[in-house]
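Sharing a sequence plus its predicted fold:
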Amino acid sequence: MTADTAVLPTLLTALRLPSIARNWKRIAEIADRDDWPAARLLATLLEIEVADRTSRRIQRHRDQSGLPAGKTFATFDFNVATGVRKNHLLALGTGDGWIETGDNLLIFGESGTGKSHAVAAIGDALIDAGRRVLFTRTTDMVQRLQSARRDLALAATLDKLDKYDLIILDDLSYVRKDQAETSVLFELISHRYERHSIAITANQPFSAWGDVFPDPAMTVASIDRLVHHATIIEMNGESYRKRVAVARVKGKDSASDN
């Protein structure tokens, strides 16, 4: 090893280029063998570094997203999801035409019809597309914001949440206005209005949202902001969990008959 190559590991570590540090010897041998020009060698090494850095960033964002494991498009049963079109959901997963403009996504349907899976799959695809996503139960977000308000840090917390291109509030209908200060949910909606996207799943229509917000005026204002720039999807049909349970029972019955 020459003096120049001996110092390379130290330089690459100092410059925080771990992928080049792992691969430069192998790529340099190929370049020497095939008589690459210097520009091609440099471009190849930098492409490896950029690709690995992108992969690490995506994995870090996925780990920080709170998305439920396994809820992706690959595991979503489009054949039994009533009210959705596969191409439409896949298009939402690219983020094109709605994330950059701060549009919202509202998914309604009975419990067990696949709302959470669908919105989680969209979030997972958005992370692959380079977006930041946060998935949380709405009740957990309300508690987080309530705590921030008590600590006089609500504004700072809302600003920190701006790093997410999309916040997914799962099961909005489980929030009840008898919880202290549920108005913080309105604060979040207003803060992100026309700036950053929100996705909401709910098993109750808008007419029942009066049970969520403290007063009718806040309910109307929240709905108005959410639907102004929004895609609304209604998922109907039989509960997926019920279908699985019925199939499991039928399988046991068939096994016992044999």
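Cool, got the structure.

C-alpha from now on. contacts and neighbour counts both.
OK.

tell me, what residue is most central in this structure?
Geometric centre of the chain, nearest residue: residue 123, 2.9 Å, by CA atoms, centre = their mean.

let's bring in a second one:
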Amino acid sequence: MTRGKTPSPAASLHEQTVRQHCRALKMPTVAGQFETLAQAAIREGHGHVQYLDALLTAEIEERERKGVVRRIQEAHLPRVKTLAEFDFRQSSVSAARLADLAAGGYIERAEPVVLIGEAGTGKTHLALGLCVAACQQRRRVRFTSASALINELVEARAASQLSRVLGRWERVDLICIDEVGYVPLMEMGAELMFQIIADRAEKAALIVTTNLPFSEWGQVFPNPRLCGAVLDRVTDQAHIIETGGESYRFKRSMAKRGAVS
């Protein structure tokens, strides 16, 4: 397209052809931006190679953005929370330690992460932040509460689909099991959760959030032998992070009330 001139019929035909090629090649960003970037290249005196570089970069960046959005959706996060949104000033958790985890090395090394603390201390927010970071690194992630996971596995077993469902979980790079300890597990549920955890040991990463210290996990897994086996796999090479015993959400709420009054 020539600056300052009305597009000729031939130019319009070429533009239509470019759009058709982009549809065939599934390059919607190129189709949407090739004219605008061409005009910018003319204004700034860029050559053909620079123009092509800018055009393909725009396509790649948009695909990456959409890929992250898709992976976050597939992760079934209850809400999208990032580590940047977490107020580390209200927590005893080290921001540097979480940033190091967010880099993803623990996923490559198949190491568990265990977040332990009372309700309102940020366990789930931190877990979600790590899940989002993993999605941004092209990892397959799945988030679930302990109760939802058990329900899914029990239903799959009743429908003779357990192997298929376990296989689907096994293909995920990072699983986050939230709220372990809030509800005691029946024997079948405990065994099924152990199977998920055992299948990932030393092979794939796992995040667990819990309100119980390890000494009280017998309340969740009433079979002592099974409880010991679960703890062995969850804590082996694990990053254990204590989020504290005082709710920072409660402190934040009280601070807001004080500011208003």
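Happy to help now that I have it. Keep in mind that what you see is a predicted model, and the values were worked out from it rather than measured.

And the TM-score between these chains?
With the length set by TM-score structural alignment, normalised by the length of structure 1, the two chains reach a TM-score of 0.87; 251 aligned residues with a CA RMSD of 2.2 Å.

related to what we said a few turns ago, the residue nearest to the centre of structure 1 touches residue 94, doesn't it?
No - the pair residue 123 of structure 1 / residue 94 is not scored as a contact, 9.4 Å apart, by CA atoms under 8 Å.

residues near residue 97 of structure 1, how many?
11 (other CA atoms under 10 Å).

residue contacts, it?
Taking CA atoms under 8 Å, 6 or more residues apart in numbering, we find residue 97 of structure 1 in contact with no residue.

tell me the SS of it?
Three-state call for residue 97 of structure 1 (DSSP: H, G, I helix; E, B strand; the rest coil): coil.

Pull the number of nearby residues for the nearest residue to residue 202 of structure 2 once chain neighbours are set aside.
Nearest in space to residue 202 of structure 2, with sequence neighbours left out and distances taken as CA to CA, 6 or more residues apart in numbering, is residue 110 at 5.4 Å. Neighbours of residue 110 of structure 2 under the rule other CA under 10 Å: 20.

Map residue 110 of structure 2 across to structure 1 for me.
If you follow residue 110 of structure 2 across to structure 1 using TM-score structural alignment, you land on residue 102.

wait, its match sits on residue 199?
No - in this structure residue 102 of structure 1 lies outside contact range of residue 199 using CA under 8 Å: 10.6 Å.

buried residues in stretch 224-235 of structure 1?
Using 16 or more other CA atoms under 10 Å as the test for burial, stretch 224-235 of structure 1 gives 225, 226, 229, 230, 233, 234, 235.

any idea which of the residues you listed is closest to residue 119 of structure 1?
residue 233 (10.5 Å; CA to CA).

list the contacts for the closest one?
Residue 233 of structure 1 touches 83, 84, 105, 106, 107, 108, counting by CA under 8 Å, 6+ apart.

Looking at the residues you listed, which is nearest residue 54 of structure 1?
The shortest approach to residue 54 of structure 1 among these belongs to residue 105, at 26.8 Å (CA to CA).

got a list of what the counterpart of residue 242 of structure 2 in structure 1 touches?
Aligned against structure 1 by TM-score structural alignment, residue 242 of structure 2 finds its counterpart in residue 234. For residue 234 of structure 1, the contact set (CA under 8 Å, 6+ apart) comprises 83, 84, 107, 108, 109.

How many residues are close by the last one?
Here the number of neighbours of residue 109 of structure 1 (other CA under 10 Å) works out to 21.

for the stretch 101-250 of structure 1, what spans make up the strands?
Secondary structure of the stretch 101-250 of structure 1 by DSSP state E, counting those that start in this stretch: the strands cover 104-109, 133-137, 166-170, 197-202, 230-235.

Now render the ones you listed as a markdown table, adding distance to residue 54 of structure 1.
A markdown table is the format used below for the strands of the stretch 101-250 of structure 1 (distance: least, CA to CA, whole Å):
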| stretch | distance to residue 54 of structure 1 |
| --- | --- |
| strand 104-109 | 26 |
| strand 133-137 | 16 |
| strand 166-170 | 19 |
| strand 197-202 | 23 |
| strand 230-235 | 29 |
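
Tell me which of those approaches residue 14 of structure 1 most closely.
strand 133-137 (31.4 Å).

how close does that closest one sit to structure 2?
For strand 133-137 of structure 1, the mean deviation from structure 2 after alignment is 1.7 Å (mean CA distance after the TM-score superposition for structure 1).

same deal with stretch 19-29 of structure 1?
With mean CA distance after the TM-score superposition for structure 1, stretch 19-29 of structure 1 departs from structure 2 by a mean of 1.5 Å once superposed.

Heading C-terminal from the helix ranked longest in structure 2, find the next helix or strand.
Secondary structure of structure 2 per DSSP state H: the longest helix is helix 48-74. Using DSSP states H and E, the helix or strand that follows helix 48-74 of structure 2 towards the C-terminus is helix 95-102.

how close does the alignment partner in structure 2 of residue 10 of structure 1 sit to residue 38 of structure 2?
The alignment partner of residue 10 of structure 1 in structure 2, by TM-score structural alignment, is residue 20. Residue 20 of structure 2 sits 18 Å away from residue 38 of structure 2, going by CA to CA, to the nearest Å.

likewise residue 110 of structure 2?
Applying CA to CA to residue 110 of structure 2 and residue 38 of structure 2 gives a distance of 46 Å.
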